[in-house]
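Student: how does the following fold in three dimensions:
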Amino acid sequence: MKNMATDFDVMIVGAGISGIGMAAHMKEKAPNHGFVIVERRENLGGTWDLFRYPGIRSDSDMHTLGFDFEPWKHEKSIADGPSILEYLDRIVDERDIRKHIRFGHKVLAADWQENEARWHVTLETSDGEKKHLTANWLYLGSGYYDYDEPYDPGFDIGEFEGQVIHPQFWPEDLDYADKHVVVIGSGATAVTIVPSMADKAARVTMLQRTPTWMFSRPAKDALANFLRKILPEKIAYRMTRWKNITLQDYSFKMARNKPQKVKDGLHKRIRKSMGQDCDLAPFTPPYNPWEQRLCLVPDDDLFEAMKRGKADVVTGRIKAFEKGGVRLNDDSFLPADIVITATGLKLAVAGKIALSKNGRPIDLAQHFYYKGCMFSNVPNLAVVFGYLNASWTLRADINSDFICRVLTESRARDADVAEPVLSPQAAAAIEEDDIFDFSSGYIQRGKHIMPRNAVAYPWRLNQEYVLDRKRMKEDPVDDGLLEFRRHGANARGADEQLEAAE
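Tutor: Have a look, this model is predicted:
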């Protein structure tokens, strides 16, 4: 007789913020379900372990990038990479999660087999061995970008003889003392690297094709630190977290509704840092605030480096890489010993795992999001794609909580399949929406691989945390769209199990 045992109830892919968060939620809210975390790298932390460039830090506050169940205890709310890793390590050890992590395990493919109600997962270990495991559920905490390959803008390095480095693959032993450094890019990575390298380097130039809206704030949250002195830690954390969530939501909506007012406010803060007569052109993008993510400048570090003459921001297009630096289209020349291409990431969906259903490939670009968490007509699969206008972990928390509710409901019903069902007729009637109302380059480049998005909830990836949190927590799990069943009982035909478009 064929062994129908499942290796794991839930396989969590990735030991970064999303995966560790799901494991912690399961420990508390679905303790009767077993799980394993498979992580391709040899350490936990995901992004926070991969990126090692100078100054690596959060670009949002840790009271919202932290989990809802674990207070952020550090004095600085804008935290460096090592502090975030320490936070994740503490969670993993205090909750006895580390024993569930299998490091050096990269997921290559996963095939859902309906007659067994389980995913057959093909993995490759760090020493090249292929493994096959099964799981009733797959929870993808694999992030949103390609770990193997950053975005390549196709620069012709030409005659340049210095080092060219992408932040995703930072060399451990890079010596940049007294060197001239050109950082190409204007996003969060460039804005972090420039002031961090400015202390040792002779000069650091941020070369941007287009300016980015920047805002400065203290790295320490004075109210948070005050509340922690007078209140129990968890209460202080909850209050600070809600304050920051509310401010994020207010700021985003203000930028969309009254963009000129927000522009004026951002420029006012830059003038306060740089002086009333500063040139605002390098800080005035051709788009409105929050049409792309704002760049955080904690403690005015970028502006301070510029005032000291150690850093500058230049707007222009590259004409050629020459022996000693970079020539721009206006024929100006930027001397460089080191060029850092902080040109962005390459989007990836589902960790580039080859997904299939009964042997037929699943193209997620043909499936609708369901509650920003699952996909239409794909059973027992959940994913985390964080907010663009707020902290990633906010979505990770509500998705984890929701899937724990689904697991509990399934167990109560003696069901082993949960599938958001969308008929071809219903799908054809859906009004579709742009999945991301953001003009950022990496977003636009990756749209073609992203799942479909409806105007109306629940068939969408929403960008409004406060509303999402209420819905995910309070709406019934059994909403008439999420079908619970026992495999083999009333199973739909294979021809109905994939979207009509596939």
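Student: make it CA atoms for all contacts and neighbour counts henceforth
Tutor: Fine.
Student: how many neighbouring residues does D221 have?
Tutor: Look at D221: counted by other CA atoms under 10 Å, it has 17 neighbours.
Student: for it, give me its contacts.
Tutor: Listed by CA atoms under 8 Å, 6 or more residues apart in numbering, the contact set of D221 reads E75, K76, S77.
Student: make it 10 Å
Tutor: Residues counted as contacts of D221 (CA atoms under 10 Å, 6 or more residues apart in numbering) are D61, M62, H63, E75, K76, S77, I78, T240.
Student: could you pull out the strands for the stretch 201-350 of the chain?
Tutor: With strands called from DSSP state E, counting those that start in this stretch, the stretch 201-350 of the chain shows them at 203-208, 214-217, 295-298, 311-315, 318-322, 325-328, 333-335, 338-341.
Student: now the ones you listed in a markdown table, with mean neighbour count and distance to G386?
Tutor: Output for the strands of the stretch 201-350 of the chain, formatted as a markdown table (neighbours: other CA atoms under 10 Å; distance: least, CA to CA, whole Å):
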| stretch | mean neighbour count | distance to G386 |
| --- | --- | --- |
| strand 203-208 | 25 | 26 |
| strand 214-217 | 18 | 21 |
| strand 295-298 | 22 | 17 |
| strand 311-315 | 20 | 30 |
| strand 318-322 | 18 | 33 |
| strand 325-328 | 20 | 36 |
| strand 333-335 | 18 | 37 |
| strand 338-341 | 23 | 25 |
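Student: what helices and strands are in contact with the longest helix seen in the chain?
Tutor: Ranked by number of residues, the top helix in the chain under DSSP state H is helix 233-257. In terms of contact count using 3 or more CA pairs under 10 Å, 6 or more residues apart in numbering; DSSP states H and E, helix 233-257 is assigned the packing partners helix 62-65, helix 222-230, helix 259-274, helix 465-474.
Student: between the contacts of D221, which is nearest T189?
Tutor: Looking at those and their distance to T189, the nearest is I78, at 14.3 Å (CA to CA).
Student: distance check, the closest one against G45.
Tutor: When distance is defined by CA to CA, to the nearest Å, I78 is 17 Å away from G45.
Student: please pick the buried ones from the contacts of D221.
Tutor: D61, M62, H63, K76, S77, I78, T240 (16 or more other CA atoms under 10 Å).
Student: hey, where'd the strands end up in the stretch 401-502 of the chain?
Tutor: 417-420, 482-485.
Student: which outside residues touch the first one?
Tutor: Spelled out, that is strand 417-420. By CA under 10 Å, 6+ apart, the list of residues contacting strand 417-420 from outside reads 114, 116-118, 136-137, 368-371, 374-381, 406-407, 409-410, 459, 478-487, 491.
Student: what's the PyMOL line that selects buried ones from those?
Tutor: What follows is the PyMOL syntax for the buried subset of the contacts of strand 417-420, where burial is set by 16+ other CA under 10 Å:
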select buried, resi 114+116+117+118+136+137+368+369+370+371+374+375+376+377+378+379+380+381+406+407+409+410+459+482+483+484+485+486+487
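Student: could you also give me the structure for this next sequence, so I can compare it with the first?
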Amino acid sequence: MTGFDDIYDVIIIGAGLSGIDAAYRLREENPALRYLILERRERIGGTWDLFRYPGIRSDSDIFTLSFPFEPWRRPEAMAQGGDIRDYVEATAHKHGIYEHIRFGHRVQSADWDSTTDTWTLAAEADDAPQTYRTRFVYFATGYYDYDHPYQARFAGIDDFTGTVVHPQHWPEDLDYTGKRVVVIGSGATAVSLIPALAEQAGELTMLQRSPSYIASMSQRQRISPILRKVLPAKLAHQLIRSRYAAQTAAIVHGTHRFPTVGRKLIRAGVAKELPEDYPIDVHFNPAYNPWEQRMCMVPDGDLFVDIRENRVEMVTDHIDRFDATGVLLKSGRHLDADIVITATGLNLLAFGDVKIRVDDAEVKPGDRFLFKSHLLEDVPNFAWSVGYTNASWTLRADMTARAVAKLLSYMTTHAYTHAYPHLGETSMAGGPLWDLKAGYVERAPDALPKSGSGGSWKVRHNYYRDAIDHYRDDITESMVFGRAAAVTSK
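Tutor: From the prediction side, this is the model:
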């Protein structure tokens, strides 16, 4: 797809897991590809650089979260955030990707010009405007707002004389040693944060409005060390990765199919971790079925250990209001607090808030269908990497990167300068991209592109079915290919 010296073949926006994976796969399939990665932060890592709160870790096994082409060599099944960031950076250096990254570049808009079949990206770096041109743009920006987390509105919060913190903007100098700390939330952030806080906090309370499913994952590896000893590193990594992917898929789809059995099994697992008289059905019995929201995994049951040893108190109640010294609950109970941590979630945001325009017409994410889970309806030379709700992010991110790499190779072979999926005159019902009943999804139904109701327009959350379709993929299905007039005339 090379053309003019000042035009890149691909610009990848974002240098996190998805961006580094994309760079590796695109170059693997297309060795002559000229690419660039624009990263708004000053370091590599994306999510794993943004979040700095104590205890930040993967909420799925690290073996499927890691790159399939670069073995994860540490022993644990769930990894700490700092270790993940270091792994991403080391991978970028090892494979010659790091030198293609330009840090401190915040992309503000992307404009497609059909007369030349190029994108023009407007960015800002060091308070100065920067402009880049590319044939293809690949968004590895994730799905949430890096700048503005979801801030739940609590009556009287301005009356509170203590400290209020959202984990997405954790202060480096926050001292919680010996303090009374209340963490509001019951999701992955809260269950990761609390065991780390429990090591130094005085009184620690996990306050949830309603329970979530929480399950323990063993950090101890039995089969993996053996495979690593007897097999080459990459082969061992592939086998370990496949094992965890299959295990997760079996659990997810089994509990979807038999929710009553799944609920009982999860409850039985929690019961093993807690005292016999503990009110499990108050604090660990959600109203929804398993995997209607993402499951919270805790390594070696660390949260349950802290509850069992009275370092953490679980409280399930509704907040009435804040006052000067803490939180008053609907039940009438008052939680005294020096620090309140609002682990209340995130705000969805497509494409890193980059304004997308095709021939001067703005593209609104919620108006478009997603095709094959990564191409945007009627938007040329455009891909977006987004993961699964019920498995690790990288499983689909890597599949997306390989699919785009093959698309670029096909376009080069046939001298096409543009390609995009087109639904045509077919009428199709739209639905949410993610099949979750989570608050951050329900708060912003139009923030992300839509899933169609069938075929390659339907965004599934089934890794193995997607993998089969990927293997059998017909690149030309529902695609429009062509050449720009300006290119054709040369």
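Student: care to give me the TM-score?
Tutor: With the length set by TM-score structural alignment, normalised by the length of structure 2, the two chains reach a TM-score of 0.96; 484 aligned residues with a CA RMSD of 1.5 Å.
Student: and the contacts of D221 of structure 1, which is closest to I435 of structure 1?
Tutor: Each of the contacts of D221 of structure 1 was checked against I435 of structure 1 using CA to CA; the closest is D61, at 25.1 Å.
Student: that closest one contacts R241, correct?
Tutor: Yes: judged on CA atoms under 10 Å, D61 of structure 1 makes contact with R241 at a distance of 9.1 Å.
Student: shared neighbours of these two, anything?
Tutor: Contact criterion CA under 10 Å, 6+ apart; residues shared by D61 of structure 1 and R241: W72.
Student: K253 of structure 1: which of the strands of the stretch 201-350 of structure 1 is closest?
Tutor: The minimum distance between K253 of structure 1 and those falls on strand 214-217, with 16.1 Å, by CA to CA.
Student: and that closest one, how far out from the chain middle?
Tutor: Distance, stretch centre to chain centre, for strand 214-217 of structure 1: 21 Å (CA atoms, centre = their mean, to the nearest Å).
Student: average distance between that strand and structure 2?
Tutor: Strand 214-217 of structure 1: mean distance to aligned residues in structure 2 after superposition is 0.7 Å, counting by mean CA distance after the TM-score superposition for structure 1.
Student: who's in contact with that strand?
Tutor: Counting by CA under 10 Å, 6+ apart, 78, 186-188, 191, 263, 265-270, 273, 283-285, 289, 293-303 sit against strand 214-217 of structure 1.
Student: now stretch 189-204 of structure 2, how far from the chain's geometric center?
Tutor: For stretch 189-204 of structure 2, the separation from the chain centroid amounts to 23 Å (computed by CA atoms, centre = their mean).
Student: can you give me the end-to-end distance of that stretch?
Tutor: In stretch 189-204 of structure 2, first residue to last residue: 15 Å (CA to CA).
Student: likewise for stretch 373-384 of structure 2?
Tutor: For stretch 373-384 of structure 2, the first and last residues are 8 Å from each other (CA to CA).
Student: in structure 1, what residues pair with that stretch?
Tutor: Mapped onto structure 1 using TM-score structural alignment, stretch 373-384 of structure 2 covers residues 372-383.
Student: touching, L88 of structure 1 and L44? I think so.
Tutor: Yes: applying CA under 10 Å, one finds L88 of structure 1 in contact with L44, separated by 8.1 Å.
Student: residues of stretch 448-467 of structure 1 that come out buried?
Tutor: Burial within stretch 448-467 of structure 1, assessed by neighbour count using 16+ other CA under 10 Å, is assigned to 450-454, 458-465.
Student: hmm, back to that, now list the buried members of the contacts of strand 214-217 of structure 1.
Tutor: With burial judged by 16+ other CA under 10 Å, the buried subset of those is 78, 186-188, 191, 263, 266-267, 269-270, 273, 283-284, 289, 293-298, 300-303.
Student: which position in structure 2 pairs with V421 of structure 1?
Tutor: Residue pairing (TM-score structural alignment): V421 of structure 1 is matched to H422 of structure 2.
Student: its match is in contact with K372, isn't it?
Tutor: No: between H422 of structure 2 and K372 there is no contact, the gap being 11.9 Å when judged by CA under 10 Å.
Student: excluding its backbone neighbours, what's nearest K179 of structure 2?
Tutor: G202 (4.8 Å; CA to CA, 6 or more residues apart in numbering).
Student: contacting residues around that neighbour?
Tutor: Shown here is G202 of structure 2, whose contacts under the criterion CA under 10 Å, 6+ apart are Y176, T177, G178, K179, R180, V181, R311, V312.
Student: for the second one, which three-state class applies?
Tutor: Recorded secondary structure, T177 of structure 2: coil (DSSP: H, G, I helix; E, B strand; the rest coil).
Student: give the contact list for it.
Tutor: L197, A198, E199, Q200, A201, G202, E203.
Student: tell me how many other residues crowd the second one.
Tutor: Okay, so that is A198 of structure 2. 22.
Student: same check on the fifth one?
Tutor: The local packing of A201 of structure 2 (other CA under 10 Å) involves 18 other residues.
Student: correct me, but it touches G178?
Tutor: Yes: look at A201 of structure 2 against G178 with CA under 10 Å: they come within range, at 4.6 Å.
Student: next structured bit after the longest strand seen in structure 2?
Tutor: For structure 2, the longest strand by residue count, based on DSSP state E, is strand 128-139. Counting by DSSP states H and E, the element after strand 128-139 of structure 2 in chain order, helix or strand, is strand 163-165.
Student: average distance between that next one and structure 1?
Tutor: Superposed on structure 1, strand 163-165 of structure 2 shows a mean distance of 0.4 Å to its aligned residues (mean CA distance after the TM-score superposition for structure 1).
Student: I'd like to know which elements that strand is packed against.
Tutor: Identification of packing neighbours for strand 163-165 of structure 2 by 3+ CA pairs under 10 Å, 6+ apart yields strand 180-184, strand 339-342.
Student: got CSV for those, with distance to Q168 of structure 2 too?
Tutor: Shown next, in CSV, are these (distance: least, CA to CA, whole Å):
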stretch, distance to Q168 of structure 2
strand 180-184, 13
strand 339-342, 10
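Student: and these: which comes nearest D360 of structure 2?
Tutor: Of all these, strand 339-342 sits nearest to D360 of structure 2, with 40.3 Å by CA to CA.
Student: which helices and strands sit right next to the closest one?
Tutor: Using 3+ CA pairs under 10 Å, 6+ apart, the elements in contact with strand 339-342 of structure 2 are strand 163-165, strand 180-184, helix 188-197, strand 203-208, strand 326-329.
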